[in-house]
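**Student:** Below: sequence and its predicted model.
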Amino acid sequence: MTAPPEPPVAPAVPIASAQGRWILLTTVLGSSMALLDSTVVNVALPRIGLDLGADLAVLQWTVNAYLLTLAGLILVGGALGDRFGRRRIFVLGVVWFAVGSLLCGIAPNAGTLVAARALQGIGGALLTPGSLALIQGSIRAEDRGRAVGLWSGLGGVGAAVGPFLGGWLVDGPGWRWVFLLNVPLAALCVPVALRHVPESRDPHAQGRFDIAGSVLGAAALALLTYALIEARSAAAPVIGAAVGGLLLAGAFVQVERRRAEPMMPPAIFSSRLFTAVNVVTLFVYAALGGFFFLVVLQLQVVSGYSALAAGAALLPTTALMLLLSARSGELGERIGPRIPLTVGPLLCAAGMLLMLRVGPEASYVRDVLPALVVMGLGLVTLVAPLTATVLASVDPGRAGVASGINNAAARVAGLLAVAALPLLSGMGPEAYRSAAEFDAAFGRAMPWCAGALAAGAAVAWATVRSPAPGACHPQCQTHCAVTAPPLERPRAAGSPEGRDLD
């Protein structure tokens, strides 16, 4: 695949024009596929396990196979779009994601489902960075802020209704439609993109892709994830996977240090603030990844909720993020990031500890709702300032790389948490089939999650000293996804926030 030489063309599509609205529709449809997948699949896990006769490890892999390929390739996906055409790679990602979703929907057994989820993750790595890049590469500079605001707001609505929609599908036509729903969305998105979205590239993108870094990083994650999920057996393959994963992780670091154009440039970690905020990200999103994997199981297996009720139960958290995240960003600009990045994780930790009250026949109003409201307020407090601090900690020209690394770090944290938390909490392979056993393990897991959040708060309080980010506030001010911070791009040329890729 080679990019034909062509002079850079400044984007000039007004958002108020018919073409501008088509571009917005395309990007919202594409990003909604990935956002919905990150929220609806967890709701379907108990039914998937029962239908396919799967143990807990299969449910872990159903989540982690997707996160593994997505986290390992999301930085490459953005670079491919800049080099070979953002629309081309975005459309390829949508088609790939739809094919993976179709295979998930018709999977006859657990092995096929896990493999199809890994394919879905590859598609997600191609379309996720491309969604926002299409706006940056097509919409004229003076309209770009409004376009990004509409994109993030509409995407936030999609993320908020995801658990409700997933529960309705599981209880209605069946869990397979959680995946099959992506096929008609893709069938609408692709022709609109091809007809109405202009192609754009980064004329400055050159050099070789960091294929070696991508392969080593993904392979290391795969081996470590396998070792954590299968650690109960303590067999030779598990030990070998753990050792191999650590060796490959070390090789990944060495390759990134020696490459002229690494996927994850080590020099960016010379910023102590950037490094510190990514450590906070690892702690926070490990806790969130583990929590949202377990909570829908707890509500269905232990409290007797239907899939629809369990999905709807999570709405307050995402609704609070949808309504208040922009104001949180403004507050972070005024008072600086240290307090929000300390208080936010502590509020989330308090919410998780409140979830210890959720047991058999739990009352939603008395037991579930207070915990989720406290958690939602914590997420509102921390997400926008975290993203803003990441962007403020590096040179504006590296904003896209910094955001991509932070987004990937969050997904890796969630991946490892889903693999490790059942082990740490003593959750057996058949635990989700027994209400009493799962309830006891859930009670042991929540303190682990709260502890990770407290550690993140301590790191933030001890290391974050910069003033308010000011001009480096995030573009995606409305953000509802709980699997990773919003993926940001460099700003428009001539704006105070930085430069555009074009």
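**Tutor:** Right, received. Where do you want to start? Numbers count the residues shown, from 1 in each chain.

**Student:** From now on I want contacts and neighbour counts done on CA atoms only, so please keep to that.
**Tutor:** Fine.

**Student:** List the buried residues in the strand or helix carrying Asn64.
**Tutor:** Applying DSSP states H and E as the criterion places Asn64 in helix 56-84. Buried residues in helix 56-84, defined by neighbour count with 16 or more other C-alpha atoms under 10 Å: 56-84.

**Student:** Second structure follows, compare the two:
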Amino acid sequence: MLRLPPWLPAAYRCCEDSASGVAARKRAMSRISGTSEAALAAACGAPSVRRALASLSLCMLLPALGTSIANVALPTFTQAFGASFGAVQWVVLAYLLANTTLIVGAGRLGDLLGRRRLLLIGLVLFTVASLLCAAAPTLALLIAARAVQGVGAALLMALGMALVGETVPKKQAGRAMGLLGTTSAIGTALGPSLGGLLIAAFGWPALFLLSAALGLPALWLAWRYLPASRPASDKDRPGFDLPGTLLLAATLAAYALAMTLGRGRFGLLNAALLLGAALGLALFLWVQARSASPLVRLARLRDPVLGAGLALSVLVSAVVMATLVVGPFYLAGALGLASAAVGLVMSAGPVLSALAGVPSGRLVDRLGARRMSMAGLLGMAAGCVALCLVPAAWGVAGYVLAIAMLTPGYALFQAANNTAVMNDVPAEQRGVISGLLNLSRNLGLVTGASVMGSVFAFGSGALDLGAAPPQALTAGLRATFGVAAVLLVAALGIAAAKLAHRRPGARCGA
């Protein structure tokens, strides 16, 4: 435990609200050799740490809510704008594409220009874009405003996680990651139900007015309590890799569209987009290898902790997406639940994940990130096996029981994996690594929606899932989570290899 002189806690708290707070804090810190500001603030019990974490939590809540709350409004948009489903789905796709394609570049810009500064810009963008969405008179303007909102969400997701290292001491990083995971899960869980209530009571603009209302306190808390970033001077600052950023954005856009267009049917357009994504990736790697200031240092990806962490995030997110894609069909078609009951059962997973987030972070801090990562994967694998076997015998109770095994395991894995990856990242690379970590999650979700949906359709043997008999849907459920269990076994192998290669005290090398 950090031992402090008796005068220091009071002096530290007094200087928080003073105009010369930063300078006074520096003078206080100079009396204690080798103590970081985050550790000092935590040891002194400074309220600013808690408020800074509150601002980061809101920064994770807003993007999750922005994703989940709009899906429920798609039927309303078709009526409000007199448009087809193919047109209104771009309200969701524009946000997803902007978020996914720009998240790594957003993290890198934060490293170069200051993470706090870029986070504040992201909050302003997200809040203003939310107001523009609410006031949009046409579908085209709504889609454009959603794309801007997605840009803001990319900044929030990449830099919110990166700022944890500047806000709390390393030994409490697991709790902070667990808290951010909890708020993200709350946003995912609340979105559909809250969106439905707001549309019924006030109309669809209320969805975006809520996001704007939450953005304002997040902006004030971040401006007031987040630690000031110290970007490199112009002389020492490396250049921003614009060609690499544009190439990566185009590659990710092609891949995301290949996985989402066609509504479950993989046609020539999907194949062409997938080929374009593969060529774009090859060109991106070639450019990065020859760039003086690359967006992503390829040598860093060979680090066993980082490389394994990103791969695990993709696999685990694909498995989690299977519950969101397959669950509604099985609950409605095989178990005969009404729409309201389906929504209630589907909310169990995000709610359990939210409840498990903070306790998971405490376990990570106490028992270690690598050990808890393995434990989370084992819990998820047990949940997948249970989904293959239990619901057919126990009905809804069996389904909820299996989800109650899978989702807390996911919360534990997320807190552990995020902590393991981010703890050993040098300060000047936190933004881009956080962006890569969020990108791996997004890619897993996008891939899981397409691939696991196809496995479900193939396993059921039905051309029309909406009219498939209960036996066919049960067979599809078993096939899907059988494949998910295999993926998690592979993830356990990767995690075990990461554990074997990890050197005590090793840091993510450049």
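**Tutor:** Looks like it arrived, so ask away. In this text, all values refer to a predicted model and were calculated from it rather than measured experimentally.

**Student:** hang on, the earlier thing: what separates the helix holding Asn64 of the first structure from the chain centre, distance-wise?
**Tutor:** Here helix 56-84 of the first structure shows a centroid-to-chain-centroid distance of 10 Å under the convention C-alpha atoms, centre = their mean, to the nearest Å.

**Student:** once aligned to the second structure, how far is that helix on average?
**Tutor:** Average distance, helix 56-84 of the first structure versus aligned residues of the second structure after superposition (mean C-alpha distance after the TM-score superposition for the first structure): 3.5 Å.

**Student:** Could you pull out the buried residues of stretch 492-506 of the second structure?
**Tutor:** Leu492, Ile494, Ala495, Ala496, Lys498, Leu499.

**Student:** in terms of contact, does the third one touch Ala308 like I think?
**Tutor:** The reference is to Ala495 of the second structure. Yes - contact criterion C-alpha atoms under 8 Å: Ala495 of the second structure and Ala308 qualify, at 6.9 Å.

**Student:** Excluding sequence neighbours, find me the nearest residue to Gly451 of the first structure.
**Tutor:** Once flanking residues are discounted, Gly451 of the first structure sits nearest to Ala349: 7.4 Å by C-alpha to C-alpha, 6 or more residues apart in numbering.

**Student:** what sits against Ser339 of the second structure?
**Tutor:** Ala332 (C-alpha atoms under 8 Å, 6 or more residues apart in numbering).

**Student:** make it 7 Å
**Tutor:** If a contact means C-alpha atoms under 7 Å, 6 or more residues apart in numbering, then Ser339 of the second structure has no contacts.

**Student:** Same check on the one 10 residues further on?
**Tutor:** With C-alpha under 7 Å, 6+ apart as the criterion, the residues that contact Gly349 of the second structure are Ile403, Ala404, Thr407.

**Student:** element containing it, please.
**Tutor:** Using DSSP H and E, Gly349 of the second structure sits within helix 348-367.

**Student:** Quick check: that helix compared with the first structure, mean distance?
**Tutor:** Once fitted to the first structure, helix 348-367 of the second structure is off its aligned match by 3.9 Å on average (mean C-alpha distance after the TM-score superposition for the first structure).

**Student:** chain center to that helix: distance?
**Tutor:** 15 Å.

**Student:** thinking again about what came up before, closest to Arg371 of the second structure out of the contacts of Gly349 of the second structure?
**Tutor:** Arg371 of the second structure lies nearest to Thr407 out of those, by C-alpha to C-alpha, at 17.7 Å.

**Student:** was I right about that closest one contacting Leu352?
**Tutor:** Yes - using C-alpha atoms under 7 Å, Thr407 of the second structure is in contact with Leu352, at 6.5 Å.

**Student:** Translate Gly307 of the second structure into the numbering of the first structure.
**Tutor:** Aligned against the first structure by TM-score structural alignment, Gly307 of the second structure finds its counterpart in Thr275.

**Student:** How about that match: what's its closest non-neighbour residue?
**Tutor:** Excluding the flanking residues, the one nearest Thr275 of the first structure by C-alpha to C-alpha, 6+ apart is Phe269, at 5.4 Å.

**Student:** how many neighbours does that neighbour have?
**Tutor:** 16 (other C-alpha atoms under 10 Å).

**Student:** for the one 5 residues further on, same thing?
**Tutor:** Neighbour count for Phe274 of the first structure, taken as other C-alpha under 10 Å: 21.

**Student:** who's in contact with the counterpart of Arg115 of the second structure in the first structure?
**Tutor:** Using TM-score structural alignment, the equivalent of Arg115 of the second structure in the first structure is Arg86. Arg86 of the first structure sits next to Gly130, Ala133, Leu134, Glu199, Ser200, Arg201 when contact means C-alpha under 7 Å, 6+ apart.

**Student:** can you rerun that using 10 Å?
**Tutor:** 77-80, 92, 126-127, 129-138, 197-202 (C-alpha atoms under 10 Å, 6 or more residues apart in numbering).

**Student:** Tell me which of those residues fall in helices.
**Tutor:** Mapping the contacts of Arg86 of the first structure onto helices (DSSP state H) picks out 77-80, 92, 126-127, 129-138.

**Student:** Could you report the separation of the aligned partner of Leu352 of the second structure in the first structure from Gly81 of the first structure?
**Tutor:** By TM-score structural alignment, Leu352 of the second structure lines up with Thr317 in the first structure. Distance, Thr317 of the first structure to Gly81 of the first structure, by C-alpha to C-alpha, to the nearest Å: 33 Å.
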